[in-house]
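Asks: can you look at this prediction? I've put the sequence above it.
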Amino acid sequence: MDTSEKLQKILARSGVGSRREIEAMISAGRIRVNDHVAHLGERVTAEADIRVDGHRVKVQSEESIPCRVIVYHKPEGEVVTRKDPEGRPTVYDRLPYLKGARWIAIGRLDINTSGLLMFTTDGELANRLMHPKYEVEREYAVRVFGEVTDAHIQKLRKGVKLEDGFAQFKKIKRQGGEGMNQWFHVTLTEGRNREVRRLWDSQGLTVSRLIRIRYGKQTLPKGLVQGGWVDLDMTDTNYFRELVQLPKLESAPVLSKDDKERQLKRARRANKGRKRS
């Protein structure tokens, strides 16, 4: 019986990063398996000696890592990377400490975008939720500078060709505004780099504010301050697992309304402390 798995899957599950990040590491020659440099698509067993930048990876089995998902309210000005060479603040600076696991971002938001960003300890869940195959909806509130005509909206719904392929908004809804600054809610089902901004740019229009307000059915929790996070309970975590065809959790910490309110209060206190310092 073949007990091997793809190297990317094992490393994602063990908290090294998302599959996309791991593939980049493999391509850069940063990962070794036993006595050779790893290659894309390589299959390994849990007993293999796997090293990233010379450091041995403690391989985790699927059963050993509890699946935890949190929602983070990202402010503008933070980057979605573990370490930034320019010294800018990163989203990981504010996340809760984990022992024996690692937070993996489910998608990205650029430095000038705020709003809902989810993290998980489960690399396979993160990978599937980001994969276009599953068509998980992302909804954004967008402030657009310029005169937006019905013709623009029709083109963006129908789709336009960008430098990395065809793209379109699944839904566009006007949300009001004044003068040359109009608000829209837009929905798409993939997360290409700066895709929302580039779609509007293709029509000669500029995005002056961008906030992600929904991922799947999960909306940005009311009362969650920027820089704060809250856990998803088992029901909501299982919604995402079922959405991407992963087995449901049979047991996980259950969060009551009081638990959630305590997490929101903790986030507000932490945010006030940062503003004073």
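Replies: Cool, got the structure. Please read these numbers as outputs of a predicted model, since none were measured by experiment.
Asks: from here on, just use CA atoms for contacts and neighbour counts.
Replies: Will do.
Asks: where exactly do the helices run in the stretch 151-277 of the chain?
Replies: 195-201, 234-243, 257-276 (DSSP state H, counting those that start in this stretch).
Asks: okay if I get the ones you listed as JSON lines plus mean neighbour count and distance to residue 114?
Replies: Output for the helices of the stretch 151-277 of the chain, formatted as JSON lines (neighbours: other C-alpha atoms under 10 Å; distance: least, C-alpha to C-alpha, whole Å):
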{"stretch": "helix 195-201", "mean neighbour count": "18", "distance to residue 114": "13"}
{"stretch": "helix 234-243", "mean neighbour count": "17", "distance to residue 114": "22"}
{"stretch": "helix 257-276", "mean neighbour count": "13", "distance to residue 114": "16"}
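Asks: and the comparison structure, right after this:
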Amino acid sequence: MTSTDSHDRDPFAAPEGIRLQKVLAGAGVASRRVSEQLIEDGRVEVNGVVVTELGRRIDPENDLVAVDGSAIQLDSSKRYLMLNKPVGIYSSLKDDRGRPDLRRFTDQYEERLFNVGRLDAETSGLLILTNDGDLAHVLAHPSFGVSKTYIAKVTGRVTPQVLAQLTAGIELEDGPIAADKARLLGTEDGHSLVELTLHSGRNRIVRRMLDAVGHPVVDLVRRQFGPLHLGTLGSGQVRELTKAELGAILTIAREHAPAARAADGTAAAASDDASDDAAGEGRAETAE
């Protein structure tokens, strides 16, 4: 037996870890009393296992906690923001040509934030800013294809046949592609408004798809990224994600994290890759 075996530990030593209800209260889930009720009701999981004992202690740095199936972030150093990126801003934290970039939105925060994926300069809309490299890596990873919804103003009148063509699939120079959903929102003055949902992260994919069916994009906005909706957030505005929004994207990230690590190596490498991609160091834009 080694000195780390349980019966060799000092019986008078303080129990390891922190009480679960205290951790939940510290994470802002609820008061400690309400957190105790959540535990007793079987609504709290630790590492995927339901916990109902109030005396349970956990390691906040390593254990994964969820309430009602929604992941909880215990690390208060992590920050998660939603930006409505304006047209004309490049999705980089250090544009090598000196063009307007994301620093005007991130410099006001102490943390070193970076963007999850990219939007090209002429595309506006929802962009996530964070310092959580693991989450950024999974959400932007091409294998996991988190869905994104765009509203495009295009030239010409889009017909039901065109919408069917977009969802059935079209052939582009880099291979076939199909939208998950496509619908017409309206037409006016020789233009159409089209809502397009897809999970591809290929370069300028929305613009190329619509151009391929004869309706070039005049204006493009990303309205939704996975479970996150842009809502009424104004152009150029930034806000913290709500607890419900954060729980939703953390849950997605945790579900796919093991596969992401297997595909691309360690979590540390994932964090470094996410940061480097955000910095825009000579990499092509993965813009829609």
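Replies: Happy to help now that I have it. If you're wondering where the values come from, they're calculated on a predicted model, not measured in any experiment.
Asks: now the TM-score, please.
Replies: Counting by TM-score structural alignment, normalised by the length of structure 1, the TM-score of this superposition works out to 0.62. Behind it: 185 aligned residues with a C-alpha RMSD of 2.2 Å.
Asks: to residue 69 of structure 1, which of the helices of the stretch 151-277 of structure 1 lies closest?
Replies: helix 234-243 (6.6 Å; C-alpha to C-alpha).
Asks: what's the mean distance for that closest one versus structure 2?
Replies: Helix 234-243 of structure 1, aligned to structure 2 and superposed, deviates on average by 1.4 Å (mean C-alpha distance after the TM-score superposition for structure 1).
Asks: structure 2: matching residues for that helix?
Replies: Counting by TM-score structural alignment, helix 234-243 of structure 1 pairs with residues 243-252 of structure 2.
Asks: check the gap between the closest residue to residue 271 of structure 1 other than its chain neighbours and residue 73 of structure 1 for me.
Replies: Take residue 271 of structure 1 and drop its neighbours on the chain: the residue closest to it by C-alpha to C-alpha, 6 or more residues apart in numbering is residue 227, 6.8 Å away. Residue 227 of structure 1 sits 5 Å away from residue 73 of structure 1, going by C-alpha to C-alpha, to the nearest Å.
Asks: returning to what we had before: dump the residue contacts of the residue nearest to residue 271 of structure 1.
Replies: Contacts for residue 227 of structure 1 (C-alpha atoms under 8 Å, 6 or more residues apart in numbering) come out as 72-75, 94, 267, 271.
Asks: residues contacting residue 191 of structure 2?
Replies: Residues counted as contacts of residue 191 of structure 2 (C-alpha under 8 Å, 6+ apart) are 153-157.
Asks: okay, those residues in a markdown table with neighbour count, secondary structure and distance to residue 197 of structure 2 next?
Replies: Listed next are these as a markdown table, based on neighbours: other C-alpha atoms under 10 Å; DSSP: H, G, I helix; E, B strand; the rest coil; distance: C-alpha to C-alpha, whole Å:
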| residue | neighbour count | secondary structure | distance to residue 197 of structure 2 |
| --- | --- | --- | --- |
| 153 | 21 | strand | 14 |
| 154 | 23 | strand | 16 |
| 155 | 21 | strand | 19 |
| 156 | 17 | coil | 20 |
| 157 | 18 | coil | 19 |
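Asks: need the residues you listed in TSV (columns: distance to residue 232 of structure 2).
Replies: Shown next, in TSV, are the contacts of residue 191 of structure 2 (distance: C-alpha to C-alpha, whole Å):
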residue	distance to residue 232 of structure 2
153	19
154	23
155	26
156	28
157	28
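Asks: residue 142 of structure 2 pairs with which position in structure 1?
Replies: Under the alignment by TM-score structural alignment, residue 142 of structure 2 pairs with residue 132 in structure 1.
Asks: between the strand of greatest length in structure 1 and helix 234-243, how big is the angle?
Replies: What stands out as the longest strand in structure 1, according to DSSP state E, is strand 206-215. Here strand 206-215 of structure 1 runs at an angle of 110 degrees relative to helix 234-243 (axes from the mean of the first three to the mean of the last three C-alpha atoms, to 10 degrees).
Asks: by how much does strand 206-215 of structure 1 deviate from structure 2 on average?
Replies: In the superposition against structure 2, strand 206-215 of structure 1 averages 0.5 Å from its aligned positions (mean C-alpha distance after the TM-score superposition for structure 1).
Asks: structure 2: matching residues for that strand?
Replies: Under TM-score structural alignment, strand 206-215 of structure 1 corresponds to residues 216-225 of structure 2.
Asks: who touches the matching stretch?
Replies: 122-126, 146-155, 207, 210-211, 229-231.
Asks: many thanks, I have nothing further to ask.
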